[in-house]
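> Kindly generate the corresponding structure for this input.
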Amino acid sequence: MEQSSLVGSKLPAFTFQVEKVKIREFALAVDDLNPLYLDSEAARQAGYRDVLAPPTFGICADFWGSMDFMSMCQFLQMNPVRVLHGEQEFVYHAPVCAGDELTVETVVESDTVKKSLRLVVLASTYSNQYGEMVLESRKLIIERL
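All right, here's what the predicted structure looks like:
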C-alpha cells in the first residue's frame, strides 16, 4: 500500500567537499589500491583532474554531509530502533575527483508497506561545482513495523 504523505518530500540539500585524504581513506578501507584513487600524478596521466573517487564513495557524502540518522528518522517518521539500511545503488554520469564540491539533493521517491515492513526509497542527485550532475543514488530504508 502506497503511503503518499511523504512521497515527493525533499530532504534538506547539502554540499560536500571531496577531499583527497577522504578518497584515500575510503580506498584503503575497501582494500582497493588502484593508483587512480591514491596517486594524483597517476590520475592526471589517466585524464582526471586529481585522484578519482571509488565507485561507492557517494556513501561518504551521504554519511558526512547529510542529516544525521536520528534527524532522518524523525523526518521520515520512522522509529530508529526498527530501521535497517536495505540497499543502495550508485550511477555515475561523470568522474568525481578530489577538489570537487558536490551539491546533493534528495527526494522521497516511494513509501510503501508490504506485510510488516515499511519500505522508503530516497533518490539523490549529486552535482559538482560546474553544475553537472555527476552521480545519482537510490537508497532503500526499511522499517520493521
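> use CA for all of it now, contacts and neighbours both
Noted.
> Wasn't I59 part of a helix?
Yes: assigned with DSSP: H, G, I helix; E, B strand; the rest coil, I59 falls within a helix.
> residue contacts, it?
By Cα atoms under 8 Å, 6 or more residues apart in numbering, the contact list for I59 is empty.
> One more sequence to fold, the one below, so I can look at both together:
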Amino acid sequence: MLDRTHIGRSLRRVTRTVEAGQLRFFLNVIGDKDKAFAAKEAGQAPQVPPTYLFCLEMIDGPEPLDWLTDLGVNLLHILHGQQRFDYHAPAFAGDVLSFDASIEDIQEKKGGALQFIFKKTEVRNQSDARIATLSSTVIYRDPAYAKGK
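Down below sits the predicted model:
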C-alpha cells in the first residue's frame, strides 16, 4: 500500500524551453504538419498544443518517472489512467515554461490491489503567466496483492 502521507507533496520543478524544431517535429508526428509549417512561413512561432506540454515536462529529464519510484512504485506495474489539459493561455516556440507538480491524491480500489495516484502540474511561462493545468492519473497494480498478500 502506498503511503498516503505523500498527498500534497510538491515534486521537483522542471523548466524547459520550447524549441521550435522539436515542436515542429511533434506537430508533424500528430498530423498537424500544415499548422507547424504555416506558422514558420508566416514568420510566426508555432503554438504549443496541450498534449505537447505533457511531453515537454518529461523530455530530456534523466529520470522522468523518479517521482513514482520515490513513492515505492514498481514501474513494471503501472497503467496510464487518465490525462486532462486545462489550457489557460497560449504558449509558443521560444517560451520558457516552468512545471510545478504535486501529488493531489492517492486512492485505492479492490482492497488495495489497484492504487490510483493523482498528479497535478501547473505550467507557467517566463512572464509567470499561467499557461495550463495538467492532471494525470497513474494506476499502480500492487504486485504484493497479486500474490495474495
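> TM-score them against each other, please.
In this superposition the chains share a TM-score of 0.85, using TM-score structural alignment, normalised by the length of structure 1; 139 aligned residues with a Cα RMSD of 2.1 Å.
> Tell me the spatial nearest neighbour of the counterpart of R82 of structure 1 in structure 2, not counting adjacent residues.
Matched by TM-score structural alignment, R82 of structure 1 corresponds to H77 in structure 2. When the adjacent residues along the chain are set aside, H77 of structure 2 lies closest to R141, with 5.3 Å between them (Cα to Cα, 6 or more residues apart in numbering).
> Quick check: the aligned residue for that neighbour in structure 1?
R141 of structure 2 maps onto R144 in structure 1, by TM-score structural alignment.
> any idea which strand is longest in structure 2?
Criterion DSSP state E: the longest strand present in structure 2 is strand 96-109.
> gap between the helix or strand that comes right after that strand and the chain center?
Using DSSP states H and E, the next helix or strand after strand 96-109 of structure 2 towards the C-terminus is strand 114-124. Mean C-alpha position of strand 114-124 of structure 2 versus that of the full chain (Cα atoms, centre = their mean, to the nearest Å) differs by 8 Å.
> And the helix or strand following strand 114-124 of structure 2 against structure 1, how far off on average?
Using DSSP H and E, the next helix or strand after strand 114-124 of structure 2 towards the C-terminus is strand 130-141. Following the fit onto structure 1, the mean deviation recorded for strand 130-141 of structure 2 is 0.6 Å by mean Cα distance after the TM-score superposition for structure 1.
> Show me what strand 130-141 of structure 2 is packed up against.
When contacts are defined as 3 or more Cα pairs under 8 Å, 6 or more residues apart in numbering; DSSP states H and E, strand 130-141 of structure 2 packs onto strand 78-87, strand 114-124.
> What are the contacting residues of that strand?
Residues contacting strand 130-141 of structure 2 (Cα under 8 Å, 6+ apart): 50, 54, 73, 77-91, 113-125.
> and that strand, which residues are buried?
130-141 (16 or more other Cα atoms under 10 Å).
> next one: stretch 108-125 of structure 2
Those would be 112-125, for stretch 108-125 of structure 2 by 16+ other Cα under 10 Å.
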